[in-house]
Every structure is written in C-alpha cells, then in structure tokens.
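A.B. asks: any chance you can model this:
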Amino acid sequence: MDIQQLMAVDAVAVGPYDLTAGIDFLLAAGSKGFPWLSANIVDRNRAPLFAPSLTITRSGIDIGILGLTGSNAPLPQGTHLADWREILPRQLQDLKRSSAMVIILSSLSSSENLEMIRLYPEIDILITADRSQGNIPPTITGGTLMTQTQSQGRYLGQLIINWQPGYPWGHDLSQDQARLQQQLGIIERRLLRVERRKNTSTNIDPEYIRRLEREKEEITKQLDGIVAQQEKMKTGESPLNRYTHSFIGLSSNLQNEPRVTDKINRVKASIAASHLRRQTGESPVCK
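C.D. replies: All right, here's what the predicted structure looks like:
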C-alpha cells in the first residue's frame, strides 16, 4: 500500500485476497488516505465499510470510479458481502450525476461481470481481476470496454483512450493497420521469391501462388476499408471513442525507484527477522 501511494494510485477496489490481513488493517489504511473502494462490503445496517466510489478529474473530464468486491472474501462477524445487483443501481445513479465517465473496478466472476455490463450499458470501462485469466486485451461488449492486467504485478497494463461522452467505443484502427501492413509485406516477399525461382526451377506449386495472391487481395481490401473508416472518423461522419493498449512485462533489470526499493528492503528485513524469531522460539512481544 505504501508503494502504491508513492505511485499516486487513484483507486484500488478491495478484493478477497486483500482481506487476508483482516478488514481492520484495510480500514486503518483507508483512514490514512489509501484509496480503498468497495460498494458491497457492508455492516449489519447495510452501510458500506469503505468508500463505495470516488470522482477524479483528468483532461477536464470528471471520472467516477466504483469498486465491487468478489465472493469468498473473509469477512468478520457483523459484516457481509451485499449482492451487487441490489447495490449497483443507486450507486450508478449517483455517479452519473457527478461524472461524465464511469469506471468499475471488479473482482466479481467473469459471468457476473458480463451480466453487469449487459444490465448497465452506462458503464464505460470495466477493469476486472480474474486471477485465472491473466492479461485480457480490451474487448467491447455493448457500450462497455472491458480489460484486466495479470495479477501479482508481473505486468503493467496501459490503456490510452481518446474519449468524449455520448459516442460508442471503437478500436484504434492504427494497430490493425500496422498488423495488416506487416502481413502484406510478408506475402509480397514470398511472392517475390517465387517469381525469382520461376527462371531457375520448374518445381513451383501454382496453388501456393494462387493462395498467396488471394491472401494479398484480401488484406489489401481490409486495409482499404480501414483507410476509408479513418477518413470518415476525421470528417466526423463516424465518430468513435478510440483506444490503444499494451501490456508491459516487468523484470528485475528495470531501473529501480529508490523510495520503492527502500520499502521493499524493509519488508524483506521484517520477514527475515520474523522467520528467525520463529526458528529460535523468541517471542516478538519480548523484543
């Protein structure tokens, strides 16, 4: 949590694994400014224990962010996980009044996430936390863009959007264009090699040539379609909210941030000391 605050993280939804150290631990961090969110962890009176949502402003856009906690969360007596279907309608209503964009941070199951965005198309972005699926490239379902980054900090997920209220999502076509141009270049090089071999070899498969030519024609047609769509987007005939994304693999050879390194070293030293006390039978209370 200290490291994430150094990174100026705006919001973190409480997930089942976050509760391993107990809910009081997270509540104490929240009281000191850590941005835990959960709209569906509630007390006996159905009052949320954490802030359900918050609103930030980026590039002149008010963005509402809401957290939903998935099942199997280890909660103490007197608290429980409310059904998101009962919680979400009112929360979304409040967020839409104060925000132009709505983002949900969810550790619900995949089926529940899909049900949610079918029921509430006003959700603009859904960032999920399914440990079994790893990195999930953005997909558009209805009016919602859904994605996630692999757990345990192995990757940094980057989502860059060009967005304005009221328009539907559309993938940034420049990525598709680059991919198709790369495929076209490969096919053209293969055709060139075949053409050169014609003069020196009779063992040329005509069906192979025809297949390459069909692939070239199909890719060229797709590229023409992308160019036409890009022109429409420029003139406003086909306005879309566009995005690009990348998953950046993190490794130990990246440049360190001194403050982060210091905190990691302190945690490691604390773990080592605790392990030593257990081995020697020394009570940490007497230390």
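
A.B. asks: make it CA atoms for all contacts and neighbour counts henceforth
C.D. replies: Fine.

A.B. asks: please, where are all the helices along the stretch 1-150 of the chain?
C.D. replies: Ranges of helices within the stretch 1-150 of the chain are 2-6, 23-31, 84-98, 110-119, based on DSSP state H, counting those that start in this stretch.

A.B. asks: go through those helices and name the closest to Ile271.
C.D. replies: helix 2-6 (16.5 Å; CA to CA).

A.B. asks: for that closest one, packing partners?
C.D. replies: helix 258-280 (3 or more CA pairs under 8 Å, 6 or more residues apart in numbering; DSSP states H and E).

A.B. asks: report the distance from the helix it packs on to the chain centre.
C.D. replies: 31 Å (CA atoms, centre = their mean, to the nearest Å).

A.B. asks: now show me the structure for the sequence below, then we'll compare the two:
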Amino acid sequence: MLVVDSGDLLFEKKEGVDPQRARLKAEILARAYKKMGADAINVGDLDLTHGIDFLEKQAREGLPLVSANLADSSSGKLLFPPYRVKQMGSLRIALIGLMGPEMSPQAQKGAGEKLTVLDPWVAARKILEELRGKADVVVVLSDMGMARDQRLAKEVEGIQFILGGHDGRFVSSAEQQGGSWLLQSYSKGMYVGSLRLRLEEPGRPIWDEGRASRLEQELAKLEGRIDAHRKAQQRGPNPSVERSLKQLEEQRIRLKQELEEARNKRDKGNRFSWRLEPLDPSLPEDQEVTRWIQEAGIQAD
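C.D. replies: Alright, predicted model coming up:
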C-alpha cells in the first residue's frame, strides 16, 4: 500500500487564524504522516504559508515532500525531489508532484521572493521523459484544480492517474481524459481515497472496474424516464414528448453498448477501482497522535 497526499495538507485557507496555533497543527500533521509511513506528499501552494524554511525543515526530518515545479528564484533549482519511484511487487510506480502556476496571496506572502513556480505542463513533460523506462505506472499528485488537471491529461501523454486536490471537490467516480484517469478525494480530511490497481500488462490501457456498475444505475434511471414518456404518450399525441422519447431511446442504445464494453473489460487486463472512504468520528483515534495534540494544547476547531 502507498500513502500519498496531493497538497495543501499543512495549512488552511482561513482568515484570522492564530499563526502559532496553525504552525503547531502543521507540525503535528507532518509527524502523523511520517508515523503513517507516507510515501509522497505534494507541495501545495497553501503549504508555503509559513515559508520555505518550515517545509525544508520537515523534509530534513523525513517528510517525503515532492514538487516538480517549485524552484529557487535565483538558481532555478528545484527545492524538493520532483518525484519518487516506489516498488510494489514487480511494479514501479512513479509519484510526481505538481503545483498550479499561480500562488494564492496567502502562499505568496509566505513564499516571498525566494521561490518561483515553473510551468507545470513543461515540468511534467520533462519529468516524464526522465522517467522513460523507469516506471510502469505514472501518478501525478496535483494541487492545480480540476480544470488544469483536465488540461494536463489532454496535453501531456504518459500519465495514468492524476490524484487532484486544491478545489476541494467531492468527485465520487473517476473521469477519463485521453489515457489518464482523474480522481479527487474532497477536502478537510473528510474522506480518504482508495485506489486499487491490478496491472497484468504494463504499458496497456487501464480500465475502471466501477464503470459497469455506474452505467447499470444510469441505464435503470433512463428506463424509468422512457417508461414515464411512454405513459404520457398514451394519454394523447404530443410532438414534444415523441421527440424526447426518441432521443431517450437513442441514448439507451448508446448506454447499452457502453455497458457491454465495460462488462467485457471489468475482469480482464489492467484495471482499477476507486472508492471514497468516509473518515467519521466513530473511527478509533491513534493514541500517540492524540497525546501530541494534547501536549501542544490544541483544542478542536
């Protein structure tokens, strides 16, 4: 199992927060992720709230920060490793970090003039070239937002998964753009995204196991709409209802074709499943982390 984060982990975009309290919380979060054995954490723009020195200290103490496009303004040198390659059985999985091209005012204030954000699309192409032959699966940890993730998937080939953040959207299913799958797991630690991957033929397309189930649900809803239109049609001729019914029946034909294709691929070849697991208060707390919070004197928000 790999544990990753897409960024904006350490600090919140929130007005009137006590800086000392925010820093204490960030330090505890960093310790907790190290305790979990996190494999890669992308640097999001909000993570720069307390400056680069804070992040560099966390990295020296073992926090696995990655960023392929956060650089020193003077030298142009990257401040953190651009990626990490993790071995999972026979698979090599590359975890790349990318930040959006613009920092929020909060991040800009923390970063000062020392940092520059390189073009993420250019950075991604460069890293993918560097990774050629070194990874079977490429995962981008993105703090760019959904629209930019979609653009990245369309413009940069060779990425299998983009685990996105920044927007804080609730997106329960995977979205496909070209050869890439876009995933998000909401914000504020309310859910953890669980990506399960089965790769039988590295280099071949990867299919979403959950697509067939979603299409079945969509088809059932469509059948209900078709049934309602037919009943309306029985009450008397209505050109508008007839046109709508024809469109729905054409849509049903397309859906059935997609469903047949999805069922045929569900248990074959390269495939993945994606779930959002809720982190509700009933889950047991880690006693050591709880003790750290108590010792720091941090009260619940």
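
A.B. asks: make JSON lines out of the helices of the stretch 1-150 of structure 1 and add mean neighbour count and distance to Ser251 of structure 1.
C.D. replies: JSON lines is the format used below for the helices of the stretch 1-150 of structure 1 (neighbours: other CA atoms under 10 Å; distance: least, CA to CA, whole Å):
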{"stretch": "helix 2-6", "mean neighbour count": "13", "distance to Ser251 of structure 1": "17"}
{"stretch": "helix 23-31", "mean neighbour count": "14", "distance to Ser251 of structure 1": "28"}
{"stretch": "helix 84-98", "mean neighbour count": "14", "distance to Ser251 of structure 1": "37"}
{"stretch": "helix 110-119", "mean neighbour count": "15", "distance to Ser251 of structure 1": "29"}
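
A.B. asks: CSV for those helices, including distance to Ala73 of structure 1?
C.D. replies: As requested, these are exported to CSV (distance: least, CA to CA, whole Å):
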stretch, distance to Ala73 of structure 1
helix 2-6, 22
helix 23-31, 10
helix 84-98, 14
helix 110-119, 16
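
A.B. asks: isn't Phe137 of structure 1 right up against Leu145?
C.D. replies: Let me fix one detail, which is that residue 137 of structure 1 is Pro and not Phe. No: using CA atoms under 8 Å, Pro137 of structure 1 makes no contact with Leu145, being 9.9 Å away.

A.B. asks: got the contact list for the residue nearest the centre of structure 2?
C.D. replies: Structure 2 has Leu163 as the residue nearest its centroid, 2.2 Å off, counting by CA atoms, centre = their mean. Neighbour list for Leu163 of structure 2: Ser6, Val139, Val140, Leu141, Ser142, Leu182, Leu183, Gln184 [criterion: CA atoms under 8 Å, 6 or more residues apart in numbering].

A.B. asks: residue in structure 1 paired with the fourth one?
C.D. replies: I take that to be Leu141 of structure 2. Matched by TM-score structural alignment, Leu141 of structure 2 corresponds to Leu105 in structure 1.

A.B. asks: show me which positions of stretch 220-238 of structure 2 end up buried.
C.D. replies: Under the neighbour-count criterion of 16 or more other CA atoms under 10 Å, stretch 220-238 of structure 2 has Leu222, Ile226, His229, Gln233 buried.

A.B. asks: show me those residues that map onto helices.
C.D. replies: Of the positions in these, Leu222, Ile226, His229, Gln233 sit in helices, assigned by DSSP state H.

A.B. asks: the first one against Arg252, yeah?
C.D. replies: Right, Leu222 of structure 2. Yes: contact criterion CA under 8 Å: Leu222 of structure 2 and Arg252 qualify, at 7.1 Å.

A.B. asks: show me what the biggest helix by length in structure 2 is packed against.
C.D. replies: In structure 2, with assignment by DSSP H, the single longest helix is helix 239-266. Where contact means 3+ CA pairs under 8 Å, 6+ apart, helix 239-266 of structure 2 is packed against strand 207-208, helix 211-234.
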